[in-house]
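1. What would the 3D arrangement of this be:
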Amino acid sequence: MGTATIAPERPPRPRRRPPAKRRRTVRNNLTAYGFLCAALFCFAMFAWWPIVREVILSFQQTNLVDDPTWVGLDNFRTVMDDPAFGQAWKNTIVFTLLALLCGYVVPFAVAIVLNELRHARGYLRFVVYLPVMLPPIVSVLLFRWFYDPGPGLFNQILDSVGLPALAWLDSTDTALISLVIVSTWMNLGSGVLIYLAALQNIPGELYEAAELDGAGIFKRILHVTIPQTRLILLLMMMLQIVATMQVFIEPYMLTGGGPENATITVAYLMYQYAFVYGGNYGAGSALGLMLMIVLLAVAAVQLRLTRDEKR
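-> This next block holds a predicted model:
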């Protein structure tokens, strides 16, 4: 008796999309790619091309009108031979360190306090974020009046408590820290909101367990809050360093780099080369390239630390 063979089943043929649906899919994809190309074009024109242009200019001597001439490393030598070069880097590094102490720690502490409040939380968040909504130039001009050696608010406060007035912006001892105070106040709200978002994602059970173990508020912050927000802390540290090392508005509007170059920064020295010292765009670009390399190194270290924390 022979055995019957069963023919293998053919896989079902895929259904062909109707022409109308296929055209709609292609049209949607083209729309998405169109928006993507527009974004890439904006990035290329206003972010990537200026970086490429800066690298090219750093090896040229040009006034952006006549034909440029290639000068090799002469621009870098010119910048490094400037007596203000070392002072600018020193002020920038000191400003960054002071800004980390104030502009990095203070927003985190304020966020912890706001996160613990039960009443008027929304109002206080608005008050803290209000300086961010002001144009930076308005904030700087406001603090110029605060620092005025005559009717300035800060000296009036010192006089009311019997302390001598300070030459906030006119003394080499207080000028740089005065700029740090302005920068901290201007950027406080953004950091507080980011920290608040991170704090509200911490499970409440961790704090309850810490309280059952007898941990006080400082131990809860040390053993629960900081470990749970360490990635955000590392990210904010990188953003803080990158932002503060490019400080320009504060010295430009308040001190002009003085007194005695006590507040001149790398970004402000770049501005002087390009727009004050006869339009030496090559030297300004060379200094900007140095700053970019330093910031890239800082970002690489921070990204490496962040990657290690994720493991």
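
2. only C-alpha atoms for contact and neighbour calcs from this point on.
-> Will do.

3. buried sites along the helix ranked longest in the chain?
-> Looking only at the chain and at elements set by DSSP state H, the helix with the highest residue count is helix 281-310. Judged by neighbour count using 16 or more other C-alpha atoms under 10 Å, the buried positions of helix 281-310 are 281-289, 291-292, 295, 299, 302, 306.

4. Stretch 218-233 now?
-> Under the neighbour-count criterion of 16+ other C-alpha under 10 Å, stretch 218-233 has Arg220, Val224, Thr225, Gln228, Leu231, Ile232, Leu233 buried.

5. Would you do the same for the sequence below? I want to compare the two.
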Amino acid sequence: MASPALLVFTLFMFIPLALTFWYSLQRYSGFGRMRFIGLDNYAAIINDATFWTASLNTLLYTALTVPIGIVCGLSAALLLNRWMPARGLFRALFYVPVVISGVASGIIFLRLFDPIVGILNQMLTTIGLPAIDWQGNGTWALVSIILVSTWQGIGFGMVVYLAALQGIPREVYEAGTVDGAVGWKRFIHITWPLLRPTTFFLVVYSIIGSFQVFDVVYVLTRGGPGTSTTFLVQYAYDQGFNQRRQGYAAAIGVIIYLVVLVFTVLQWRFSKSRDDA
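-> Alright, predicted model coming up:
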């Protein structure tokens, strides 16, 4: 008899995944009958300029948010791993954005980025700098999404790095001090090498999350202006629900799934090899 967990996993994972693959082989608008067209949707994707623009935007977003998030999360962990007054409060404050939904975060920053009444532009004009059209300029729209995503992700990286830092034996640092590893030398020669497995996990985890980003983009820019902030998931949503090309959107979803699967397998193999070692 199948376990309840397997039944739930089949219902919410295997069946939707199989249906997505099946829909990707159909011409379907969401209404009426489906028509089997084989790999035509995938062939159309190859010649779809907007798809490649969305792919490049996703890669650029990933290339910027992942290292920024890693550096910010590690910096916060190093800072809050030391004793300081109200350290627990600061840890909690850093983690709060993680538990706030992407939609809520987007709404909050939509007000902050408002070109007229937003507090960020008011601060810029107060110190004599010109106001920024956060949603009307493609470059600044991308910057705004990166800022929100970084704000959301710092807390998770901080918690993971804190757990890794607190797992480093004190004796290792004591031996390093005897050998002259103090200050930055201690970080470079002791802390950082021991944090590399954690960093690899966070890099892969962040890349997977970057390829799936949707809610913040949808709330802040809807992919605009133009296609400057159109990412893969947002483009699939637009094709499926606005253009009524359900089969085409499913094909894009399959491609996203395969990309994420590659990084997931990479993470699994690395974790397995580390455990075996």
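
6. Point out the other helices and strands that the longest helix of the first structure packs with.
-> helix 49-57, strand 60-61, helix 74-81, helix 230-244, helix 266-275 (3 or more C-alpha pairs under 8 Å, 6 or more residues apart in numbering; DSSP states H and E).

7. next helix or strand past the shortest one?
-> Note on strand 60-61 of the first structure: by DSSP states H and E, the next helix or strand toward the C-terminus is strand 69-70.

8. Run the chain-centre distance for that following strand.
-> Offset of strand 69-70 of the first structure from its chain centre (C-alpha atoms, centre = their mean, to the nearest Å): 34 Å.

9. And stretch 161-168 of the second structure, by the same measure?
-> Using C-alpha atoms, centre = their mean, the distance between the centre of stretch 161-168 of the second structure and that of its chain works out at 23 Å.

10. Stretch 36-53 of the second structure too?
-> Stretch 36-53 of the second structure has its average C-alpha position 25 Å from the chain's average C-alpha position, going by C-alpha atoms, centre = their mean.

11. Quick one: the residues in the first structure that it pairs up with.
-> Residues 70-87 of the first structure are where stretch 36-53 of the second structure lands when matched by TM-score structural alignment.

12. Also stretch 82-99 of the second structure?
-> On the basis of TM-score structural alignment, stretch 82-99 of the second structure is assigned to residues 116-133 in the first structure.

13. Run through who's touching the matching stretch.
-> When contacts are taken as C-alpha atoms under 8 Å, 6 or more residues apart in numbering, the neighbours of stretch 116-133 of the first structure outside the stretch itself are Leu114, Asn115, Ser139, Trp185, Met186, Asn187, Leu188, Gly189, Ser190, Val192, Leu193.

14. Need the max-distance pair from these.
-> Greatest spacing in these, by C-alpha to C-alpha: Asn115 and Ser139 (26.5 Å).

15. Just list the residues touching Cys258 of the second structure, thanks.
-> Heads up, residue 258 of the second structure is Leu, not Cys. Counting by C-alpha under 8 Å, 6+ apart, Leu258 of the second structure touches no other residue.

16. Enumerate the positions of stretch 62-77 of the first structure that are buried.
-> For stretch 62-77 of the first structure, the buried set under the neighbour-count rule, 16+ other C-alpha under 10 Å, comprises Thr62, Asp74, Asn75, Phe76.
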